[in-house]
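Trainee: show me how the following folds:
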Amino acid sequence: MADILQHRLHALASNENKDAIVGIKRGIERETLRINNNGSLALSPHPASLGAALTHPWITTDFSESLLEFITPASDSIDTTLAQLSDIHRYTVKHLTNEGLWPASMPCFIDESTTIPLAQYGSSNVGRMKTLYRKGLHNRYGSMMQAISGVHYNFSLPQSFWRLYQKQLADSSPLQDFISEQYLALIRNYKRHAWLIVYLFGASPAMCKSFLAGRSSRYQFQQLGSGTLYLPYATSLRMSDLGYTNSAQSSLSITYNSLPEYIAGLHNAVSQPSAEYRNIGVKKDGEYQQLNGNVLQIENEFYSTIRPKRTTESGERPTCALAKRGVEYIEVRALDVNPFSPVGINAEQMRLLDIFLLYCLLHDSPPLSDEQQTVTEQNLRKVVTDGRRINLELVQDGSNRLMLDWAEQIFADMMPIANWLDEAYQSTGYQAALKQYYLCLLDPAQTFSGKLLNQLLSTQQDNGLFMLAKAEQYREQLLNEDYQHYTAEDFAAAVTESVAKQQQIEAADSMSFDDYIAGYFAEVPECS
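Mentor: Below is the predicted model of the structure:
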């Protein structure tokens, strides 16, 4: 274990201090496509029985009417978060007619990408802006990429921990400034080591060939069954350049060495004209095609494996919220949907993420240059397409190193963190999760991607048929279980209130859409 990590952990895990870590808050955002009974994409509108996507607190849509997003409130209990997520799934499947939920990251069979319906949020300015942003994504990248699903893990540490940690580091800055600085340090180390999470949790080594219909690829895919393409050592095609990539973003200099530096880089990207996207036009024949012709329309278009976040107020830009109030939590975005869970993630993953994120925080985290950040991205790409290849090498500090050797070291460094968390939470779950995922280092077939691909190959079954069977299994399982946290009355009230709230927003609009868009971009974040 590195000396600095050992020193910091020794003080934090002492008997008098160990409980300061209790109170970690987590929230889940899980995306899933609605599918027909035959496994094809459901093109029907967002069901009215699920409420208004603009204002419902737990059930919304992402890019498409067909792409649901389930959101849990921040909670300090893993069991509560999973119970909430399960109930949201349960309510949804109860209110879908002849439809199910796709249990994978890479899309189901989609006959034609142009048929994917954009998400609609009503007639208010804020609702129209959300749809227009998605129209811009369609015009820039096509809709097929936007049909990919993922899981986001929102994570924040309690104030009790931050006060103790600031005292330990003898830091005298305002507490929020210290918190922001430390979350950025965590993010830099996450960038350095995100390949490990993709190795363990990547679950999309195969996909439906309809995803590539009419398009070429530089990958040498192998074919399985009548409609499946796969790479034999891949972990996450979702995280490859088939998925969330933007060639115009490759030239951006968005770094994480300080909050002002990050904000300035992101704001510059939202303000920087793009010759490619300017050619699309902002308006054609008086109709908007995108929010603007810049490299990014808004901050959310920046595809990153992790983001520093601050809850925004109505109409507030994310960079402005960060500049004014600092980092509140982080959003981990490199997670595939876990097809072996009815809700896309499980408790063991959440515990492993807690351990890993604390490892990233407590380990030394020097500044990350553009060149070094490029190396982290190259390492990630190697694991995305070849993570289960024997003797795969990554680059660490300018030298090649066996990926599994590096992973062994990280796991060894994480064990004392798991012990600390188990003592603080009076459990054994953290050490058990670490030991469970350590088996994936000994045998790559134990990873999610390894299990999935081995099942497909051993049965010679199409990925689509496997996932459809899983969707039906999870639907029956959810329908046969009672609500765990919410009640049917809670959901009915949320539906009614969301519809009423959307109507109120629409009735309160008093400016033109053009003026609303101009006003949204008028505020500039203070990033000096």
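
Trainee: C-alpha only now, for contacts and for neighbours.
Mentor: OK.

Trainee: so which bits of stretch 153-173 are buried?
Mentor: By neighbour count on 16 or more other Cα atoms under 10 Å, the buried set for stretch 153-173 is 153-157, 159, 161-162, 164-166.

Trainee: now the terminal residues of that stretch, how far apart.
Mentor: By Cα to Cα, to the nearest Å, the extent of stretch 153-173 from end to end equals 28 Å.

Trainee: starting at the chain centroid, how far to it?
Mentor: Chain-centre distance of stretch 153-173: 24 Å, with Cα atoms, centre = their mean, to the nearest Å.

Trainee: in helices, which of the buried residues of stretch 153-173 appear?
Mentor: Of the buried residues of stretch 153-173, the ones assigned to helices by DSSP state H are 159, 161-162, 164-166.

Trainee: which of the residues you listed lies closest to residue 6?
Mentor: residue 165 (14.0 Å; Cα to Cα).

Trainee: before we go on, could you also do this sequence so I can check it against the first one:
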Amino acid sequence: MFSKIGQLIFDNEAVAKTSDFTMGLEIEMHRIDDAGDLSQEPYPAAICDEATNPWITTDFLETMSEIVTPPATYALDAMHYLYGINNILRTSLAPGELLWPLSIPPKLPKDTSHIRLAQWGPEKEAYLKEWARRHRFAEGTPCGAHINLSIDQHLIDLVLENFPERFKNELEAKNYLYEILAQGFMRYRWLITYLFGASPIAEKNYFENDFKLEHPVRSIRQSSLGFGTKFAGDYTSVQAYVDRIQQGVKDKILIKDYEFHGSVRFKGNPVLSELPKTGAEYIELRMLDLDPSSSVGIRTDTLRFIRLLASYLIMTPALKPNEVNRVLENADRMNEEVTSEDPRSICKYQNKARALIKSLERYANRIQLGPEYQEILDDLEDRVENPLTMPSARLLNYVKDDSLEEYALRRARHYQRAAQESIIKFEGFEDRQYTAAELKEALFPGNWDPDLRRS
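Mentor: Take a look at the predicted model:
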């Protein structure tokens, strides 16, 4: 089951470190009015400036609020941050404003010229205008949940120390581990779409020229009809990844290097060309739809599954370099097929999904993970066997007149009332920026219960 690196980690009793990822979350949600239209209100004044607030910003549109949590050692810490910052945003909204809980935006006007793009300063605003000119406007509007994962330094040191003939320095060892993580998540992106896709239909004017889907699907957002630029990355290595993006800019396929919105991104040095020299510091996973059953757009069990899958990918044999592009091109095709399936139907890749979940079960048993992980895998196995339990299929129970607006507004109002009644209060963004440590202390005075943090 284990690769040579995985066996080394297992023999050194360091398996726990493979799931001790430092984790950060980025959750996008549109601000809407009580009628379900994009809000006409400006960025909330109580939380200062979207260009300078590091924890609550915007993405593409002025209405597309993005919550960014500080890095956290445990999944529950990240969720604590997310709930706290989400509450700050909700209680800072203008009267009557709500947060739309679905990935695909609310109904859009036919004339989008009056909708304000994000106010990021002249350079970024010029980029957004050019992006909107090149693309169908609605393609910039889907929202999602992004997960940032950073590998524990102990693993990097262990690999470097025990494979000196393979890795000359820490940079090579670190980049390799991030490369196999990125390749693995891209390889199994289709499974994540299958299990967590939650955008089966689109609201009015998302599509142009009276285009209509033939039937509901598993995920519009994760399909070719979803977000933005259709530009494939090269995950063979960090260097190949950077080279591909830079060539895309040179060929004028991409406006800027930060236009690359692959489902996985290597992150670290803000200057992309320097990334291979300084090394990846984390990967950003961008393949999750918002989960409307949660006020914050993602559930703790989903984070646990992602951590389990990441641990499995580090411990098991990776793709050979000459196989990466071929395998990931096929994985992209599989994902496109999965996105476009009717969510009430049996997936074409049901047997592959069964086999992978069984492999994860064996892995979880081998490394003696807690019963909560077995429960998660049992639930996901049930989804595979019973399509009607999939998130997109469940959402179809609430469709009225080809719309989820009534359901989304009901959930949005419920979450807004709960936030306003919450005991988490915070005042201060209008005065200054807060560091991660200051934000933690302001939101959660004292220490969090350590018994709750093991996740």
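
Trainee: let me have the buried residues of stretch 153-173 of the first structure in CSV, extended by distance to residue 325 of the first structure.
Mentor: Shown next, in CSV, are these (distance: Cα to Cα, whole Å):
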residue, distance to residue 325 of the first structure
153, 21
154, 18
155, 17
156, 15
157, 16
159, 15
161, 19
162, 16
164, 21
165, 20
166, 18
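
Trainee: just curious, which of those residues is nearest to residue 3 of the first structure?
Mentor: Nearest to residue 3 of the first structure among these, counting by Cα to Cα, is residue 165 at 16.6 Å.

Trainee: just give the nearest non-adjacent residue to the closest one, would you?
Mentor: Excluding the flanking residues, the one nearest residue 165 of the first structure by Cα to Cα, 6 or more residues apart in numbering is residue 12, at 7.6 Å.

Trainee: quick one: that neighbour from residue 158 of the first structure, how far?
Mentor: 13 Å.

Trainee: same check on residue 7 of the first structure?
Mentor: In this view, residue 7 of the first structure and residue 158 of the first structure are 21 Å apart by Cα to Cα.

Trainee: repeat that for residue 461 of the first structure.
Mentor: Counting by Cα to Cα - residue 461 of the first structure and residue 158 of the first structure are separated by 46 Å.

Trainee: just residue 182 of the first structure next, same as before
Mentor: From residue 182 of the first structure to residue 158 of the first structure the distance is 13 Å (Cα to Cα).

Trainee: centroid-nearest residue for the second structure?
Mentor: Among the residues of the second structure, residue 146 comes closest to the average C-alpha position under Cα atoms, centre = their mean, at 2.0 Å.

Trainee: residue in the first structure matching that residue?
Mentor: Using TM-score structural alignment, the partner of residue 146 of the second structure in the first structure is residue 152.

Trainee: please apply the same query to residue 67 of the second structure.
Mentor: Under the alignment (TM-score structural alignment), residue 67 of the second structure pairs with residue 70 of the first structure.

Trainee: so that match makes contact with residue 56?
Mentor: No. Judged on Cα atoms under 8 Å, residue 70 of the first structure makes no contact with residue 56 at a distance of 9.9 Å.

Trainee: what's the burial count for residue 144 of the first structure?
Mentor: By the other Cα atoms under 10 Å criterion, the neighbourhood of residue 144 of the first structure contains 22 residues.

Trainee: let me see the contact set for the closest residue to it other than its chain neighbours.
Mentor: The shortest distance from residue 144 of the first structure to any non-neighbouring residue, by Cα to Cα, 6+ apart, is to residue 113 (5.4 Å). Counting by Cα atoms under 8 Å, 6 or more residues apart in numbering, residue 113 of the first structure touches 142-144.

Trainee: can I get those residues in TSV with distance to residue 41 of the first structure and secondary structure?
Mentor: TSV is the format used below for the contacts of residue 113 of the first structure (distance: Cα to Cα, whole Å; DSSP: H, G, I helix; E, B strand; the rest coil):
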residue	distance to residue 41 of the first structure	secondary structure
142	16	coil
143	13	coil
144	11	coil
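
Trainee: residue 293 of the second structure and residue 187 of the second structure: what is the separation?
Mentor: Distance from residue 293 of the second structure to residue 187 of the second structure, by Cα to Cα: 27 Å.

Trainee: more crowded one of the two?
Mentor: More crowded of residue 293 of the second structure and residue 187, by other Cα under 10 Å: residue 187, with 20 against 14.

Trainee: so residue 229 of the second structure versus residue 208 of the second structure, what's the distance?
Mentor: Distance check for residue 229 of the second structure against residue 208 of the second structure: by Cα to Cα, it reads 17 Å.
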